[in-house]
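Participant: Build me a structure from this.
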Amino acid sequence: MQEGKDWRDQYFGRDYYQYLAKHLTPERTKREVDFLESVLSLKRGSLILDLGCGFGRHTLELGKRGYRTIGIDRSSELIEIAKENAKKEKVFNVEFYVMEYKDIDKLDYKFDIVFSLYTSFGLSTYEEDKETLNKVYQVLKRDGRFLIDIENRDALLKYFIPYSWDLFGEDYVLLTEHFFEPDTGFYISNRIVIDLKNNIRKEFVRRIYLYSPSEIIHLFKESGFHVDRLMGDYEGRKFHIGSRRLIILAIKK
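Facilitator: As a prediction, the model looks like this:
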């Protein structure tokens, strides 16, 4: 990674979409949106914000189901892909914007639902995450709900795997080396994708702060949220120390 450049600008882009999003299948997206519909009790006419929408897979699936949804992401390349897919799939009740999460108050909307899936928090700084939570509280209607999904720090460290590899079809191999910095709380993944068919090698570096459950819950409460429910997976099962995910449902009171 080049010195002085934000790692997110290099990680999240067209190469991410082409090489690292292979496992994010339409079937998986549908199951995850089924979960959102159930847990958030989504209603037609609700205005929904997908915070950190990436290339828009959840935004588009919600749009296909009749929900008016806005997706924001800081990656202009991923938002461009999301818009291309919306046009290609003829989904017209969605909007996409390039935006820092902490700037969502500039949208000039009040939302019934905000959700953020797959660890959009912990990618920058504690101060920026705190500011983002305050802005989410600000843009939600009263009794609006915010659902956030992050990696479960305790399980990730308990079952720490320093190296892993995955094979996607016959063409792509993903090699990953993981590090944890105990002094900073950051979890670093160095990822190498090898395109066997075209003899291409791509390198990606991902750096996230791992929030403990108590830390992230404290942030929510500081921002004024009532924490309603903790879940450990996309089946809605109760969170426990060994859960793979930490999914928080909070309400603006």
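
Participant: rest of the way, CA atoms for contacts and neighbours
Facilitator: OK.

Participant: can you map out the strands along the stretch 1-150 of the chain?
Facilitator: 47-51, 68-73, 94-98, 111-116, 140-151 (DSSP state E, counting those that start in this stretch).

Participant: Now the last one: buried residues?
Facilitator: Under the neighbour-count criterion of 16 or more other C-alpha atoms under 10 Å, strand 140-151 has 140-141, 144-151 buried.

Participant: Determine which two of these are furthest apart.
Facilitator: Pairwise distances across the buried residues of strand 140-151 peak at 27.2 Å for K141 and E151 (criterion: C-alpha to C-alpha).

Participant: Start and end of stretch 35-48, how far apart?
Facilitator: Across stretch 35-48, the straight-line distance between its terminal residues is 15 Å, by C-alpha to C-alpha, to the nearest Å.

Participant: which of the buried residues of strand 140-151 lies closest to D112?
Facilitator: Using C-alpha to C-alpha, the buried residues of strand 140-151 come closest to D112 at G144, 4.8 Å.

Participant: Please report the distance of that closest one from T176.
Facilitator: 38 Å.

Participant: Next: L147.
Facilitator: Taken as C-alpha to C-alpha, the span from L147 to T176 is 29 Å.

Participant: all helices of the stretch 151-253 of the chain, in order?
Facilitator: 153-158, 213-222 (DSSP state H, counting those that start in this stretch).

Participant: Packing partners of the first one?
Facilitator: Packing contacts for helix 153-158, counted by 3 or more C-alpha pairs under 8 Å, 6 or more residues apart in numbering; DSSP states H and E, involve no helix or strand.

Participant: to compare against the first, here's another:
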Amino acid sequence: MSELNSSTTALSPEQWYASWFDTPYYHILYKERNYREAQLFMDNLTQYLNLPEKAKVLDLACGRGRHSIYLSQLGYDVTGVDLSPNSIQEASKNVNKNLRFEVHDMRQPFPAQFDAVFNLFTSFGYFDEDEDNFKTLQAIHDSLSEYGFGVIDFMNVDYVLHDLVPEETKTVDGITFHIKRYTDAKYIIKEIRFVDQGQDFCYYEKVRMLSLEDFQAMMERAGIYLLDIFGDYKLKKYYKKTSERLIMVFK
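Facilitator: This next block holds a predicted model:
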């Protein structure tokens, strides 16, 4: 990795999620995310789970609430939580009687129980300590009601590594983002550099390369029963080498 000049604002990959997610630049870079695809996933998932009318749903690491907002429109009672105060502030503009948002660390069980806890769009595996990732899984399990379902929608590591784009440039809202992707022994890392108003910035995304087998080992340790595995947002069968996603449903 190249050296940063003295005027660059650089954030270490350590605890990257606490800084990068809380900046407006994160939302600028990803503003073109496919909202229709997210809605179709929620349609498919809630139909598969056969959630009761007005079921209580926790959207864990909700960001600005795109899944939470749509779930509330489907008639569910939704709580969206995220570590980023700025994201929660933005999401809270959509609050209604069936939708609320709170700042919350996903390593901690939420002080309520839910019919479903959704952890979506690779919002797992952020932490440097394996025990913190295990605590997150345990917290999801502890937040489920007796008949509740947990869902983790994670990247399929084999698929991502096969198609990893080492470098790309993307211009959004007049800002040119220079993106590098690489791996180390445990992580897929994305380095994001750009200039705005004459200042250089550098942020990171860093996610553990967790396989299905890694999740199964954590689930066994936590006393979690893995019910089903899907490979995409249409809930098609999971294939280790070719599926785009690793979507796990558990109790």
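
Participant: sorry, back to before: can you tell me which of the buried residues of strand 140-151 of structure 1 is nearest I241 of structure 1?
Facilitator: Of all the buried residues of strand 140-151 of structure 1, I241 of structure 1 sits closest to E151, with 11.6 Å by C-alpha to C-alpha.

Participant: That closest one pairs with which position in structure 2?
Facilitator: E151 of structure 1 maps onto M155 in structure 2 when the alignment is built from TM-score structural alignment.

Participant: Quick check: closest non-adjacent residue to that match.
Facilitator: R245 (4.9 Å; C-alpha to C-alpha, 6 or more residues apart in numbering).

Participant: That neighbour contacts L235, correct?
Facilitator: No - using C-alpha atoms under 8 Å as the test, R245 of structure 2 is too far from L235 to be in contact (9.6 Å).

Participant: More neighbours: which of these two?
Facilitator: R245 (26 against 16; other C-alpha atoms under 10 Å).

Participant: List the contacts of that one.
Facilitator: R245 of structure 2 makes contacts with 153-156, 230-233, 238, as judged by C-alpha atoms under 8 Å, 6 or more residues apart in numbering.

Participant: quick one on the thing from earlier: just tell me which of the strands of the stretch 1-150 of structure 1 ends up closest to T125 of structure 1.
Facilitator: Closest among these, once you apply C-alpha to C-alpha, is strand 140-151, at 15.0 Å.

Participant: by how many degrees do the closest one and strand 47-51 diverge?
Facilitator: Counting by axes from the mean of the first three to the mean of the last three C-alpha atoms, to 10 degrees, strand 140-151 of structure 1 lies at 30 degrees to strand 47-51.

Participant: average gap between strand 140-151 of structure 1 and structure 2?
Facilitator: For strand 140-151 of structure 1, the mean deviation from structure 2 after alignment is 1.1 Å (mean C-alpha distance after the TM-score superposition for structure 1).

Participant: Now do that strand: everything it contacts.
Facilitator: Contacts of strand 140-151 of structure 1 (C-alpha under 8 Å, 6+ apart): 40, 110-121, 136, 210, 244-253.

Participant: swap in stretch 31-42 of structure 2?
Facilitator: 66-67, 70-71, 233-234.

Participant: among these, which two are most distant?
Facilitator: R66 and K234 (18.2 Å).

Participant: Provide a list of residues in contact with the counterpart of Y19 of structure 1 in structure 2.
Facilitator: Matched to structure 2 by TM-score structural alignment, Y19 of structure 1 sits across from I28. By C-alpha under 8 Å, 6+ apart, the contact set of I28 of structure 2 is 172-173.

Participant: again, only using 7 Å
Facilitator: Contacts here follow C-alpha atoms under 7 Å, 6 or more residues apart in numbering; on that basis I28 of structure 2 touches V172.

Participant: Equivalent analysis for F55 of structure 1, please.
Facilitator: 78-79, 81-82.

Participant: now I179 of structure 2
Facilitator: Taking C-alpha under 7 Å, 6+ apart as the test, what I179 of structure 2 contacts is 167-169, 190-193.

Participant: do that again at 8 Å, thanks
Facilitator: Applying C-alpha under 8 Å, 6+ apart, we find I179 of structure 2 in contact with 167-170, 190-193.

Participant: Specify the angle between the lengthiest helix in structure 2 and strand 144-155 in degrees.
Facilitator: Secondary structure of structure 2 per DSSP state H: the longest helix is helix 35-49. Angular relation of helix 35-49 of structure 2 and strand 144-155 on a 0 to 180 degree scale: 140 degrees, by the same axes, to 10 degrees.

Participant: which of the residues in helix 35-49 of structure 2 are buried?
Facilitator: In helix 35-49 of structure 2, counting by 16+ other C-alpha under 10 Å, buried: 38-39, 41-43, 45-46.
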